[in-house]
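K.L.:
model the following, please.
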Amino acid sequence: MAWSVWTQRNQVRLDQPNCMLSEIAQPPPIDLYKINYDGATYDSENKSGIGVVIRDSHGSAIASLSQQLPRLCQATEIEILVATRALEYATKIGITDAVLEGDSLLVVQAISAATQSLSPLGFLIDDATSFNSFFNELHYSRTKVAYNLAWHARNLSNYVVWIEFVPPPSLFFFSG
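P.N.:
Sure thing, here's the model as predicted:
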C-alpha cells in the first residue's frame, strides 16, 4: 500500500498519469480478502505481464503473483486473463470469501454479470466466471493496486509468487 501511494506521489510530481488515492486501495470488509489484479502489455518487447495482490481485512498483503506472458492478446483480453488467473490463484491458496478488484470497468462489469456472453471475448469471460462456484462470497470492485506488479513482470523470466498466509493443509492444493 505504501509503495502504491509513493509511486502515485512520484507520478504526480513528475506530471505523469496517476490515479486518485481513493482508487489505490481500501482494506476489504471484515472476513473478506481483497484480490487485486492488473495486466500490462509491452508492445516494443512483444510481452505482457500480470500482477495479483491478495490482502486481508487489515489491508496486509498475504500473497502476490507476478508473471510474464507472451504478447498474444490485446489489453482487454489480458485484463480478463489476469482476472481469471487471480481467481484461480486465490482458490489454490484456500481463499473462499473475497472482493475481486481490477482497473478495467468493462472487465469488472462483464465478470460480475455472471451471464454467458456472446461477445468476441465471451469465452474468456466464461473462464473467469467458472471460478465463482469456488467462493462462498465474491464481490467485485474497481481499483489500481496490482498495476506495479504487472509492470514489474516485464523483467521476469518466469513468474514470482509470494505467500505470507498459509491455510490449513486440507485447503492447500497449489501446484505448478
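K.L.:
CA atoms for contacts and neighbours, from now on please.
P.N.:
Will do.
K.L.:
excluding chain neighbours, what is closest to the residue nearest the centre of the chain?
P.N.:
Per CA atoms, centre = their mean, the C-alpha nearest to the average position across the chain is that of Tyr37, at 1.3 Å. What sits nearest to Tyr37 in space, not counting adjacent residues and going by CA to CA, 6 or more residues apart in numbering, is Val52, at 4.4 Å.
K.L.:
give me the element the one you found is part of.
P.N.:
If you go by DSSP states H and E, Val52 is part of strand 47-55.
K.L.:
that strand: what's the following helix or strand?
P.N.:
Downstream of strand 47-55, the next assigned helix or strand under DSSP H and E is strand 61-70.
K.L.:
please generate a structure for the following sequence too, so the two can be compared:
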Amino acid sequence: MKKSFLVEEHTLAVIIAWKAWENRNKKATGEQALQPSEILSWCKNYIGTFNNAQLCPSAGLRDVHPSLCKPPPVGAVKLNFDAGFPMDKNFFSAAAVARDCAENCLGWKVEKIPDKLRPVEGEAVAALKAIYLAKGRGWRDIVLEGDCIQLIQALGNNRQ
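P.N.:
Model prediction:
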C-alpha cells in the first residue's frame, strides 16, 4: 500500500515540474500562463483525467490476447519494436527495447523520423532500427517481436 502512495506522489511531482517548466517557457515568450496558485489543481485534474481515460481490459480479452512476455532462449536477445504515428504530424517514432532471457533490459532506442509513412512501413523501419541496435551491440542471436501482423508474417515467410 505504501509503495502505491509513493508512486502517486512521484507522478504528481513530475507533472508539477513539467507544468512549471511549461509555464516558465510561456511567460518567457509572452504567452498566457497559469498563475502559480493554479498549477497544483491543474496537475491534479490532469492526472485525474488521465486515470479516468485508462481502459481496464476485460478478463475475456486477456484470455484471447495474453500480454505475458515470453523471454528469449538462453544466450539470445529479444528485441521488441514498435512505431508510433502522431495524428496530423509529418513524423513518426520508431522504438526498440532489448531484453535477455532473465528479462533484464539490455538497451533501448527511440528515434523521431521526419517522414509520413504508412503504418506497416513505419513498423518495418522500427524493425530495422531494432536490428541496427543489435548489430551495434554485437548481438548475433536475436529474436524480433512486434505487433504488426502484416510485417511479422512477411518476415516469417522469408525464413531460410
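K.L.:
tm score of chain vs chain?
P.N.:
TM-score for the superposed pair, counting by TM-score structural alignment, normalised by the length of the second structure: 0.58. Supporting figures: 107 aligned residues with a CA RMSD of 2.9 Å.
K.L.:
quick check: Gln68 of the first structure vs Ser44 of the first structure, distance?
P.N.:
Per CA to CA, to the nearest Å, Gln68 of the first structure is found 14 Å from Ser44 of the first structure.
K.L.:
before we move on, back to that, what does the residue nearest to the centre of the first structure correspond to in the second structure?
P.N.:
In the second structure, Tyr37 of the first structure lines up with Phe81, judged by TM-score structural alignment.
K.L.:
the residue mapped onto Leu133 of the second structure from the first structure and Val82 of the first structure, how far apart?
P.N.:
Aligned by TM-score structural alignment, Leu133 of the second structure pairs with Tyr89 of the first structure. Separation of Tyr89 of the first structure from Val82 of the first structure (CA to CA): 10 Å.
K.L.:
okay, those two: which has more neighbours?
P.N.:
Using other CA atoms under 10 Å, the more surrounded residue of Tyr89 of the first structure and Val82 is Val82, with 25 against 21.
K.L.:
just checking, the more buried one touches Val53?
P.N.:
No - distance between Val82 of the first structure and Val53: 11.4 Å, which falls outside the contact criterion (CA atoms under 8 Å).
K.L.:
which residues do the two both contact?
P.N.:
Tyr37 (CA atoms under 8 Å, 6 or more residues apart in numbering).
K.L.:
for the nearest residue to Gln11 of the first structure once chain neighbours are set aside, give me its contacts.
P.N.:
In this structure, Gln11 of the first structure finds its nearest non-sequential neighbour in Asn18, 5.9 Å apart by CA to CA, 6+ apart. When contacts are counted by CA under 8 Å, 6+ apart, Asn18 of the first structure touches 8, 11-12.
K.L.:
how about Pro119 of the second structure?
P.N.:
Neighbours of Pro119 of the second structure in contact, by CA under 8 Å, 6+ apart: 83, 85.
K.L.:
before we move on, what about the one 4 residues further on?
P.N.:
Under the criterion of CA under 8 Å, 6+ apart, the neighbours of Glu123 of the second structure are 81-83, 94, 146, 148, 151.
K.L.:
what ranges does the second structure have for its strands?
P.N.:
Ranges of strands in the second structure, per DSSP state E, are 77-84, 92-99, 105-113, 142-145.
K.L.:
distance of Val7 of the second structure relative to Ala13 of the second structure?
P.N.:
Val7 of the second structure is 10 Å from Ala13 of the second structure, by CA to CA.
K.L.:
go on, Val110 of the second structure?
P.N.:
Counting by CA to CA - Val110 of the second structure and Ala13 of the second structure are separated by 25 Å.
K.L.:
Glu121 of the second structure too?
P.N.:
For Glu121 of the second structure, the distance to Ala13 of the second structure - CA to CA - is 38 Å.
K.L.:
likewise for Glu123 of the second structure?
P.N.:
Using CA to CA, we find Glu123 of the second structure at a distance of 34 Å from Ala13 of the second structure.
K.L.:
what comes up buried for the lengthiest helix in the second structure?
P.N.:
For the second structure, the longest helix by residue count, based on DSSP state H, is helix 2-28. Neighbour counts over helix 2-28 of the second structure (16 or more other CA atoms under 10 Å) mark 12, 15-16, 19-20, 23 as buried.
K.L.:
state the pair within the residues you listed that is farthest apart.
P.N.:
Leu12 and Asn23 (16.0 Å; CA to CA).
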